[in-house]
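*Asks:* predicted model follows, preceded by the sequence.
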Amino acid sequence: MQRNTLKPLVGALALAGLIPLTAAAQAPRPEQIERVEVIGSRIKRINIDDETATPITLITRDEIQRSGVATTRDLLETLPGFNSNSLSDLNGGNSFGNGGSGASLRNLGKQSTLVLLNSRRIAAYPLADYNEVFSNLDSLPVDAIERVEVLKSGGSALYGSDAVAGVINIVTRSSFQGLTVSANTQKSLKSHQFKDQAAAITGGIGNLATDGFNILANLDYYHRGDFFWRDVLQYSNPAYKEFSPGFDTPSSYSYPGNIIGQGPIAGCKLFNASNTLCMYDRYDRFSVQPSADRVSGIVSAKLKMSEHLQGFSEVLYSNTKNTYQNAHNYYGAGLGSVVWGDPNSNAARTFYYRGLPAQHPLNHTGEEVEFRYRFSDDGQSNHVQTDQYRVLAGLKGDWNGWDWETAAGVMGGKTTQRQRGLFSDSGFKEVIGDYNKDTLDADFFNKPNGYKIGQPNSAAVLDKLFPSIGYDAKVTQSFVDGKISGEYGRLPGGAINFAAGFELRHESMKIAPDALSASGDIVGLGTVRADAGRSFSAVFVEADLPVTQQLNAQLAGRLDKFPGFAAHFSPKLALRAQLVPEFMLRGSVEGGFRAPNLTESATSSKSAFDNGVSDPKRCDAASALIRDLIAQANALPDSDPNKTLLQARADNIDECRRGVASVVRNNPGLKPETSRIVNLGLAFQPFKSFSTTLDYYAVTRTNEIGTKGTADLLGAEAQQAPGTIVRAPDFNNDPTFVTAAEVAKYKPLAGRLSLVSGQFENLAKTQTSGIDWSMNGQFSDPLGRLALSFDSTYLLSYKQYSTSDLRYGDNLAGRWGYARFNFKLRASQEWGSWTHTLSYFWASSTTLTKDYYDTTWNVEDCAKNKNLTADQCKVATYNRLDYNLAWRPMKALTLSANLRNLTGRRPPIDYRNFGQGGIIPDNREDVMGRMLRLAAEYRFF
């Protein structure tokens, strides 16, 4: 029967509280089966396993338990579409986003993948990774997860900004009754390292139907220990040593130091007679993985207030601590110089490594001499602690066939990061000396109350030289949302389902470096600063239209309004054609967008540095000078001291490989990134126990927010605004062309380059396409029940736009970092109280080359310059087999053992990532070997 056209309006007024719910309530709904909302639609449905018009991957509770993982990030890494370029707290110590883990799908970055918890957003991680704002997966406890829903297409039409590459919805347990405890522990069977432990307790009381309430609480603890490469280096691939002679060798930058040409300083504990230098085992301090301690808790409650009204609330809290350690700071003239940007003055600063002055008591050469040293007392460490939370409460109910829900909440987080081990420029000059002078002061490295080489130093001196620095970061967000859904009218195929809703949000972010970092006093340190807030809102609508019994359409649209640009509309059209019961075709086209975040558009700044910059106005002139210097050196006999000086000068000229300071500002005029996402696919279920899906996707993202590369800016220097490129005003005191005669002869076109300053812009675009293929089957056999699953993705194309050449580059599929094909194959056999699960992971090989501009790491370059074979000049195929055994000796107890990498196979070597002269394996899996995780779960009642 056709519904009254006023009913949606009445429902909306009831939702807003303008009409009393008691007055709006009608007779109970005839549909008594509970409907649930699944990612990809705001319309609730009964069966979450039904194939929809857009491809969705579900990871169930059983799959989570059989995967042998301890963290949410580990779980998502088992997805074929999950990219290695997403941030992990394992390597976060070398990023601006210390201590956090993000998610990236479709190679489009962690800002284009939206992470939801129970279909609502979570607050961003307080520290931005430079300009990337992301959700921290480490704040979500894996033991509390009921299922994970992954929407493989964009979702901006329903979920708003950031849902370009896909949406990951993590759904926690609900309506749980009883008490369950679980624990697990892991270590490598090869090295007995890579240890971690986790424990959780989950309890719930009350039955919503009979008691009128349910309260669920989960507490989760995770610990990961740290260790160093010396503990496991003996298990590394011998090929590393064959490629890099420096692999597994000590360093001459040691304690108490070496005076080059004179010998080691007295007191050296590690002496290598073969080269007469004091040596240091840096692998004793190269960390394989940081330590981590995480405590997470979720409390949710439901209260049945009437037959048509229910209250609910949810509290999430997590505390994460990470400690990163690395080799102690080292010092020596052979290290050249360090260039970084002063975030206040937009000027470049340069630190020069100098030797010991002629007057130093340890120097017996009579002139400034090279000195190599290791500051073993620098207190090197990096501690990151983050507290994150989300608190919400709401009401939901039904009115005459319409479901409605509204909620309000606050969320946020605070990160405190403190590290030591980096030089303070002012502190270095105070306790060691001024390195800028042509002739060093006699007390350089020998001040009366300064730093003493190879001797105990006071805490006051060390605090000046290596101060505690870091960030205090905070994010907050408050929201109110509401939605309503139900049937409205009919079409030949059945009832029309309709949903509509709104969101109101306010967010703020403050990232504050300490005073010394903010002033540019810390040598070589890049910084991020932000202090801004904004309010934004959205409305969305969705309609599920059964055009015929065989054809279903989904229409959706969302209007988002952020400050700084006009309201943005994201549309979606999806079709689902069930031609026969066993076969379905589907397709969708939708628009996506990402609003500029607060570090890009609002008050903020970033300072960093670029290495290996070639200055087009000085490189050719410097190259000619280098050739002449080498020719002059070659003409001299080896006994002539000027020969060494000429060669050293030629080696130190860096105009074609210079380190340049970089300062980037926010841009309030930024537009949102936009995208168009197309999906075409089919689902085939020839019989009840087996189904397969095949889906093609294509994403075009435009208006990508970024900064112009230094090479692009220098290539069009005349067109840049004043202050974008900062150079020395003349050739006075020029370190490369040291005389007026050299300036006249070689004709450099400009003074020394010191800093490049820019701002975020809408610059680039990306195109990517591929095919997702999955199969699922469940079969009965003489031993019990066998379940098979196959999930894969094949990258057809990935192209990035060049802002300098104004064209798309090469197809990167199959090149470095972009594997064409990867899949996960899983077989699970249930036999009485035993369950056996095999999981096989595979990724295709890639070349080592990048885009069209990359002339290195091809087969010719590998053979000519790197002594690598054609097989070594690629990242070989990756494959890994895992085995999980679960046993239920009684109904309440489950014991399991998970063997990761059953065959003990090494991962392939990535020689490009390892680098020429590399000293650390490029992949920690190389020394893992087989990993054993033991777990137990007991349900008391």
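*Replies:* Perfect, thanks for sending it.
*Asks:* when you work out contacts or count neighbours from here on, use the C-alpha atoms and nothing else.
*Replies:* Noted.
*Asks:* surely residue 13 is in a helix?
*Replies:* Yes: counting by DSSP: H, G, I helix; E, B strand; the rest coil, one finds residue 13 located in a helix.
*Asks:* that one: how many residues sit nearby?
*Replies:* 15 (other Cα atoms under 10 Å).
*Asks:* quick one: it and residue 27, what's the gap?
*Replies:* 18 Å (Cα to Cα, to the nearest Å).
*Asks:* what of residue 303?
*Replies:* Counting by Cα to Cα - residue 303 and residue 27 are separated by 20 Å.
*Asks:* the two: which has the busier surroundings?
*Replies:* residue 303 (20 against 11).
*Asks:* can I assume that one sits in a helix?
*Replies:* No: counting by three-state DSSP, residue 303 falls outside a helix, being strand.
*Asks:* once you drop chain neighbours, what's closest to it?
*Replies:* Excluding the flanking residues, the one nearest residue 303 by Cα to Cα, 6 or more residues apart in numbering is residue 213, at 4.4 Å.
*Asks:* ok, residue 505 next?
*Replies:* Using Cα to Cα, 6+ apart, the closest residue to residue 505 is residue 479 (4.4 Å).
*Asks:* quick one, strands of the stretch 451-600 of the chain?
*Replies:* Here the stretch 451-600 of the chain has its strands, by DSSP state E, counting those that start in this stretch, at 469-491, 494-513, 527-546, 551-561, 568-580, 583-594.
*Asks:* deepest-packed of those strands, please.
*Replies:* strand 583-594 (a mean of 23; mean count of other Cα atoms under 10 Å).
*Asks:* quick one: distance of the helix or strand following it to the chain centre.
*Replies:* As assigned by DSSP states H and E, the chain's next helix or strand after strand 583-594 is strand 604-613. Taking Cα atoms, centre = their mean, to the nearest Å, the mean C-alpha location of strand 604-613 is offset from the chain mean by 19 Å.
*Asks:* next, the one to line up against it:
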Amino acid sequence: MKLKPLARCLVVVGLGAHAAAWAQEAQKIERVEITGSSIKRLKDEGALPVQVITDKELARKGITSAEQMLRQLGVNGTGADNATSNNNVFGAETDRLTGGTANANLRGLGPGSTLVLLNGRRVSTSGMSGGAVDLNSIPMAAIQRVEILKDGASAIYGTDAVGGVINFILKRDYQGASVSLDYSTPFESGGGQQRKASITGGWGSLERDGYNMMVSLSLTDNSILRGSDRDWASGFNPALGLSPNSSSSPFANIITGTGTALGSGSAVAGSGDAVKFTRINLLSLQGACDQVTNGVQFQPGLWTPASASAATKAANYASGRYLCNTDYGSQFMLAAPRKAENLVARSTFRVNENTEAFLEITASRNRVKAELTPAQFSTSASTGTLYPVNGPYYLNLKNYGVTDFDPTKPIAYRWRAQDFGNRVIENVDENSRLLAGLEGDIGAYSYKLGASIAGAKGYSNLIDGYVYTAPLVSALSQGLINPFVAPGQTQSKAAMDLIESMKARGRLQGGETTLQQLDGSISGDLFRLPAGMVQFATGVDLRHETYEFAPNADGFNCISTLGTGARDVLLCPGNTAVPKVSRNIGAVYGELAVPVIKNLDLQLALRHDQYSKIGGTTNPKVGFRWQPAQMVLFRGSYNTGFKAPSFQQLSPNTAPRDYTGTWSDPVRCPTDPTQCSIIGLDYTDSGNPNLKPEKSKQGTLGVVVSPFADFNAFADYWRVDLDQRIRKLTVTDVLNNYALFPNRVQRDANGNATLVEAGWINAADSTTRGIDWGMSYQFKHSTGTWLANLTGTHMLQAKERAFYGQPLLDYVGKFSTRTLYLRDKLNADLTWSRDVWSATLSTVYKSGYTDQDMSAKGVLPATANTRVASYTTFDLFGTYSGFKNTTLTVGIRNLLDRAPPFTHHDVDDVAGAGWDPRVADPYGRTLAVSMKYDFK
């Protein structure tokens, strides 16, 4: 791979400096490498904005997973990066390949902009999407500490480090054995139990025996929590502006159709209205929509914009007054069921006094079941699925005052098929890495060499609720399944057996990523200046990455209508195939730590990355540390960064989607009224082979003060400016800005729109800035030792636009569909310890925000609250270590049983009916118990 002259110079400078000082001998001092720098230095020298969280801190707060840890941190964005938020097939920005994963999202810049390391080296991204590391693959039972760099680091680590770096560091030289058991259960009845068991063993002392071996295995088993388990999890609260917007019901709605019983609509006797109603439900006529499970009355007023024409308002009234709907809030999954296994084994050998060799193996398997609401569909003459006149369950609405109903004709209906069960998909993610390396000193210099092979496989299995459409069409055409099951009644056994026989089960789709990496670096003293020694590091990083994605492994053909193909499956999600693709990355970097004057140091770094199919990019970083007095320290940095597009974003897939909104074609509407209200337009979410890396400019400026012993406080201003931002151009973006994207709308011979081409583009710019702050104080008292910590992030601005030509809009404190930029997030904890006792009270605060603007979709009632309230929870944990070799921790999460704040957002845009899983904890008050036994 060719390297630019600048890159070659970095290697020459680094090696030349190494050779010039090779003969120098220095007194051996224990040095450590800090995340964000390749230079080993004395532990107390660094002043980077790095937050360190130890395993002991995690244990005393009852945190057992990486996802739990990150959800409490202000620096981590409030995004749809968890299994619950990703459990959605709706939404223009929904990624159907991230189900079951948990991702980091520093600064809210997206999971692909946060670099996740294990012991300072990369791990493979998730096998399904290939876009980010699944945090479930991190072996938390063997983690000694977590270092979070809250600054861009492309000049050190390359791509993905725009938002920052999270480095999980394994236990080192561990000896002995321990077993730990963790269990939690909500106080309120229902699901949501979480179980984890871990065993860790280590033997051999590097210092005494010349070797150390450690093995750790953990097992996780979490139960599902459903909306039906919580009273607040309702999608039906019209007084506050929340009501379902689908047109399906557990008791089917009868709809219009040529040659069908309802024809073009009917008057209803006793309604006091001469309107021809176009969708009619018997239960709604009787005021009894809620008499069937999850049934509710449709609210046409909430889904009719005030600006709509009189004709539109009349049409919505005619189609909605006697329409029943489904409260899908109680059907939604609030927390996913999960089973996981994590294994890590590490062997370290002392080759000689100055050299260590190590071999590290990690492996994990994470299985998460996603549940979606039961399938909904409409029958029609064209699909041959009208309910036949002679069917055993024929419903004659003429007997109930529907005057124009014709019982001599078949019935067209729309049905939420609850008897088919929730749609369940099992998402499996398997990860592994084999790493071998050498670390040591040669004279006054430290070096690192590593070679690794990592891979991830992800796949989805259809478990329940999905059916083959061919037998379904046959059954519907014969009227063998009852879409009009009355309250208190059930389907016949024959019908349920028939439904069970047509279910599709098996492998839906799968993907695989691999990462082969060879890296090496050397660091040490370079030469002395009057203010001190200049230190350097230089290194190389060579990687080979691959990705492939194969849909329909068992031959499923996912369709959105009632087809008759032998392998057609109704409404299963999927993307098109990505044949195996690969790329090579070569990088060289150099770094200097320069003491300018006493107590003023500079960090200078430069890295060049060359991608085989994208091109090259060079990124510098300049940082400073100035400590004019013992009690105060100033720090800051400026750097550029980049994020390379993922393989999925680059691949020209053409996964079909269905746009459920209404669009008026600006080209055809003036001459053809049928093109003024187009519903159900098809579109594709395509990758883009011409994507370029996303570019960033960013910096920090901060101060740390310690006016008296055991107290310190800090504040860091930060800013990230992005350009050519990699963003999904949604179908709504295209349709609402047709003048900018006319070529993305395909048309037939008559000029009518047939397909919209959405997908990934290098979009416009964004600016994100804020202040990280915190303080800590430890003091000893006759009652014990007390430690108080308080950290937070205050967002100043999050301006972005989808593409040039639009104004920059600030999203801080406002609803958005992927990441919420909350004005303030903070967490605080107070820990007391004495002898064998300790206790920690912690709190997490997330500020409120303006709820989704529904004016374009409907009218909120005067009683609706347009602002989502802030969310504060308290946890209390106590630990006792007085039993022999045993540590017992008991605590209560969400001590005050704070329910999620209410939001009326459209569930088609963001998962969660009446609540937002990006913000809130659905479990409620929860008992958590942890026991650890150390074998000695």
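*Replies:* Cool, the structure landed. All values reported here derive from a predicted model rather than from experimental measurement.
*Asks:* now what about the TM-score between them?
*Replies:* The TM-score (TM-score structural alignment, normalised by the length of the second structure) is 0.80; 828 aligned residues with a Cα RMSD of 3.9 Å.
*Asks:* ok so, going back, which among the strands of the stretch 451-600 of the first structure is found nearest to residue 182 of the first structure?
*Replies:* Shortest distance between residue 182 of the first structure and the strands of the stretch 451-600 of the first structure, using Cα to Cα, is found for strand 469-491: 32.5 Å.
*Asks:* list the contacts of residue 414 of the first structure.
*Replies:* 126, 386-388, 472-475 (Cα atoms under 8 Å, 6 or more residues apart in numbering).
*Asks:* for those, which two are the farthest from each other?
*Replies:* 388 and 472 (13.8 Å).
*Asks:* now do the helices in the stretch 401-550 of the second structure.
*Replies:* 469-478, 493-501 (DSSP state H, counting those that start in this stretch).
*Asks:* picking up where we left off before, show me what the residue nearest to residue 505 of the first structure lines up with in the second structure.
*Replies:* Alignment note: residue 479 of the first structure maps to residue 517 in the second structure; criterion TM-score structural alignment.
*Asks:* which residues does its match contact?
*Replies:* Here residue 517 of the second structure is in contact with 450-453, 541-544 (criterion: Cα under 8 Å, 6+ apart).
*Asks:* I'd say residue 828 of the first structure and residue 834 touch.
*Replies:* No: using Cα atoms under 8 Å, residue 828 of the first structure is not in contact with residue 834, being 10.4 Å away.
*Asks:* those two: which is more packed in?
*Replies:* residue 828 (21 against 16).
*Asks:* in terms of helices and strands, where is the more buried one?
*Replies:* strand 821-831.
*Asks:* map residue 191 of the second structure across to the first structure for me.
*Replies:* That one, residue 191 of the second structure, aligns with residue 193 by TM-score structural alignment.
*Asks:* kindly report the same for residue 709 of the second structure.
*Replies:* Match for residue 709 of the second structure (TM-score structural alignment): residue 688.
*Asks:* mean shift between the helix or strand following the strand holding residue 828 of the first structure and the second structure?
*Replies:* Per DSSP H and E, strand 821-831 of the first structure leads on to strand 834-843 as the next helix or strand towards the C-terminus. Mean deviation of strand 834-843 of the first structure relative to the second structure after superposition (mean Cα distance after the TM-score superposition for the first structure): 1.1 Å.
*Asks:* which other helices and strands does strand 834-843 of the first structure contact?
*Replies:* When contacts are defined as 3 or more Cα pairs under 8 Å, 6 or more residues apart in numbering; DSSP states H and E, strand 834-843 of the first structure sits against strand 821-831, strand 878-890.
*Asks:* where exactly do the strands run in the stretch 1-150 of the first structure?
*Replies:* 56-59, 113-117, 120-121, 145-151.
*Asks:* wait, which of the ones you listed is closest to residue 467 of the first structure?
*Replies:* Of those, the one closest to residue 467 of the first structure (Cα to Cα) turns out to be strand 113-117, at 36.8 Å.
*Asks:* could you tell me where that closest one falls in the second structure?
*Replies:* Using TM-score structural alignment, strand 113-117 of the first structure pairs with 114-118 in the second structure.
*Asks:* what sits against the closest residue to residue 799 of the second structure other than its chain neighbours?
*Replies:* Spatially, and ignoring its direct neighbours in sequence, residue 799 of the second structure is nearest to residue 810 (4.1 Å; Cα to Cα, 6+ apart). Residues in contact with residue 810 of the second structure, defined by Cα under 8 Å, 6+ apart, are 797-800.
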